[in-house]
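K.L.:
Sequence first, predicted model second:
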Amino acid sequence: MGKVLVTRPMPDIVIERLTHAHDVSVRKHVAPMSSSEMIASLRDFDVVMPTLGDAYCADIFDAVGTPRCQLLANFGVGFNHIDVAAAHGLGIQVTNTPGAVTDATADIALTLILMTARRAGEGERLVRRNGWDGWNPMQLLGQHVTGKTLGVVGMGRIGEAIARRCHFGFEMNVVFHNRSSKEPGFPARQLETIEAVASQADFLVVAVPGGSDTRHLIDKQVFGATKPNAIFVNISRGEVVKEADLVEALTKGEIAGAGLDVYEFEPEVPDALKSMEQVTLLPHLGTATLEVRTQMGLMAAKNILTFLAEGTLLNPV
């Protein structure tokens, strides 16, 4: 029987699946683990199920010495909060939960596109503060979505799911940039640079993984190439966007608006963004449905159970 730590509360079925075969401890706090907690977790448990915010960086691994932990079964597809090379250097394997998050995250991208284009956040706030005097022909005029051009940066599972929804659901033209050649199976043009995509897009969505390779991938150079009527959407990782450059682009009117589900220094959100009516702000809701979080948890649990029973990894990273 292995000793397993789950670093956040999870749906009951996930914990039940693990406790059927192993000794499971569930951390009750919802905030990320402290450095001392992470160091202790690697010394005291055979497997840890961490998630976003649990920053298992190189310093944490350096401080452990000889770890007891053999596997970090990450709850989530993104694993940029884990220094995988440092983990492997101590013989600790890492897995994630690909596939489970695709549709929910794509749905949030569409939510942000529609909310920002149609000024839904502004309208909702207007009604809540009793500021609505009734319908008039020029009230809260937003942008039409159907038939516009979608630009996608990163045509992986999630990027493709977003583009598919926009193409088939809203008759949008699709252009995209991807590191490798991609044929998504529906009309979409691959362009050589992010700036080329930005220059054509009415809605520019970034859907790349986090990590050092994509940090500040979207910066003032990209916003400078974007059309002034365009709306920018980020559902990937906050550090993919240089937030100061985004604020500057919005302030100067280089882009018309933004829809954000993630932030460079979350949970901190700049006051400048919070003060802008043309910006839609969500609290990292990308995978926030019970069905999806359960599926993610069960996938992470399956990685743990298979590893402890057979020594094999289902979703290694």
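P.N.:
Structure's in. What do you need? Keep in mind that this is a model prediction, so the values were computed, not measured.

K.L.:
alpha carbons only for contacts and neighbour counts from here, please
P.N.:
Will do.

K.L.:
And the helices in the stretch 101-250 of the chain?
P.N.:
Counting by DSSP state H, counting those that start in this stretch, the stretch 101-250 of the chain has helices at residues 102-117, 120-128, 157-170, 194-200, 220-225, 243-252.

K.L.:
Indicate which one of those is closest to residue 141.
P.N.:
Among the helices of the stretch 101-250 of the chain, the nearest to residue 141 by Cα to Cα is helix 102-117 (9.2 Å).

K.L.:
And that closest one, what does it pack against?
P.N.:
When contacts are defined as 3 or more Cα pairs under 8 Å, 6 or more residues apart in numbering; DSSP states H and E, helix 102-117 packs onto helix 157-170, strand 231-234, strand 257-260, strand 279-281.

K.L.:
between these, which one is nearest to residue 315?
P.N.:
Between the helices and strands packed on helix 102-117, helix 157-170 lies closest to residue 315; by Cα to Cα that is 15.3 Å.

K.L.:
adding another structure so you can compare the two:
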Amino acid sequence: MSAVRIVHVGPLTERFNQRLLQGRDVVQLWQQADALGYLAEHGAQFEVLVTSARFGCSAALLECLPNLRAICSFGVGYDAIAVEVARQRGIAISTTPDVLNDCVADLAMGLVIDTARQLPAADRFVREGRWLAGHYPLTRKVSGKRLGIVGLGRIGKDIARRAEGFAMPVRYHNRRADPSSDYGYEADLLALARWADFLVLACPGGAATHHLIDAAVLEALGPQGILINISRGSVVDQPALVAALLAGTLGGAGLDVFEAEPRVPEALFSLPNVVLLPHVGSGTEETRLQMEELVLANLQAFIDNGELLTPL
């Protein structure tokens, strides 16, 4: 048995939940009637916290864990974790980078194609028997179109490489240029939006990118432009996006993330040029298993030698 006490904030798969319990001293916090009340009484006992990008770890939670030494999180997003508070206290944080890059990049390209060619709407057209009355309207070509990427990190680069297979010119916007990249850098986000046929968001969430994609960016992308978001819902000013789509001043949107998940604006449900997914970027059996394995490997490495394999 591990001598390290672990608090598990929120459930993942039942497989992971059970594997985490094996040979370890774990308290499943979601099973407590009053989570903060429980931690107020017992929080000093815990040295490691296991969480996910969904559940995070708030400053209030950290305050109840005075002896916490590490946070092991499932996912690459860390905007729901009070990172600065943790760093000030010397608490190490790990995420699960790289193992989900392929699936998220695949999904981004899938949304590009699905939204431009209106595949879900065309599928409904057939299922509802409307093909008998006439042909489906013409849609938009993908190959050769210009792809702008906001956030050329690990996932952004994998999206760019996939776009090359569609003969798409690629440019990107970061806080600064990436010297290792040969793709065109655009320091001005509005300029990138004006240039792009598709604008793909692959940047982190959090305060620094909150509503980065606002009405001005959507206007620059224009009535022929398509927005793809596989990052975080908070990156987009959602009311401005809905307004632009309803007014026809934006050509379309493929969205895997939303500001108040799982709540999605109902105004988008009937639009054929909008594809809506339930935050499934990494949602394949293979990738989720690899993510679980990496959380457990980080946890065990910390228990064994006090170091994380993939620190933030």
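P.N.:
Alright, I've got the coordinates. Every value quoted in this text rests on a predicted model; they were computed, and no experiment measured them.

K.L.:
Now tabulate the helices and strands packed on helix 102-117 of structure 1 in CSV and tack on mean neighbour count.
P.N.:
Listed next are these as CSV, based on neighbours: other Cα atoms under 10 Å:
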stretch, mean neighbour count
helix 157-170, 20
strand 231-234, 26
strand 257-260, 26
strand 279-281, 24
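
K.L.:
so which of the ones you listed comes closest to residue 205 of structure 1?
P.N.:
Between those, strand 231-234 lies closest to residue 205 of structure 1; by Cα to Cα that is 4.7 Å.

K.L.:
how about the closest one, which residues of structure 2 does it hit?
P.N.:
Matched against structure 2 by TM-score structural alignment, strand 231-234 of structure 1 falls on residues 226-229.

K.L.:
what sits up against the matching stretch?
P.N.:
The contact list for stretch 226-229 of structure 2 (Cα atoms under 8 Å, 6 or more residues apart in numbering) reads 108, 111-112, 115-116, 197-202, 250-257.

K.L.:
can I get the helices and strands packed on helix 102-117 of structure 1 in JSON lines with distance to residue 127 of structure 1?
P.N.:
JSON lines is the format used below for these (distance: least, Cα to Cα, whole Å):
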{"stretch": "helix 157-170", "distance to residue 127 of structure 1": "28"}
{"stretch": "strand 231-234", "distance to residue 127 of structure 1": "24"}
{"stretch": "strand 257-260", "distance to residue 127 of structure 1": "20"}
{"stretch": "strand 279-281", "distance to residue 127 of structure 1": "16"}
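
K.L.:
Per the alignment, residue 173 of structure 2 pairs with which residue of structure 1?
P.N.:
Residue 173 of structure 2 maps onto residue 177 of structure 1 when the alignment is built from TM-score structural alignment.

K.L.:
meant to ask about residue 241 of structure 2, not that
P.N.:
Residue 241 of structure 2 maps onto residue 246 in structure 1, by TM-score structural alignment.

K.L.:
Contacts only, for that match.
P.N.:
Contacts of residue 246 of structure 1 by Cα under 8 Å, 6+ apart are 219-220, 223.

K.L.:
Then residue 235 of structure 1?
P.N.:
When contacts are counted by Cα under 8 Å, 6+ apart, residue 235 of structure 1 touches 105, 108-109, 205-207, 260-262, 286.

K.L.:
and the alignment partner in structure 1 of residue 49 of structure 2, which of the three is it?
P.N.:
With the correspondence set by TM-score structural alignment, residue 49 of structure 2 lines up against residue 48 in structure 1. The three-state label given to residue 48 of structure 1 by DSSP: H, G, I helix; E, B strand; the rest coil is strand.

K.L.:
residues touching residue 48 of structure 1, list them.
P.N.:
Under the criterion of Cα under 8 Å, 6+ apart, the contact list for residue 48 of structure 1 reads 4-7, 41-42, 69, 71-74.

K.L.:
Centroid-nearest residue for structure 2?
P.N.:
residue 231 (3.9 Å; Cα atoms, centre = their mean).

K.L.:
And that one, how close does it get to residue 153 of structure 2?
P.N.:
Applying Cα to Cα, to the nearest Å, the value for residue 231 of structure 2 to residue 153 of structure 2 is 11 Å.

K.L.:
Equivalent analysis for residue 240 of structure 2, please.
P.N.:
Per Cα to Cα, residue 240 of structure 2 is found 26 Å from residue 153 of structure 2.

K.L.:
for the match of residue 173 of structure 2, what are its contacts?
P.N.:
Taking Cα under 8 Å, 6+ apart as the definition, contacts of residue 177 of structure 1 comprise 152-155, 190-194, 197.
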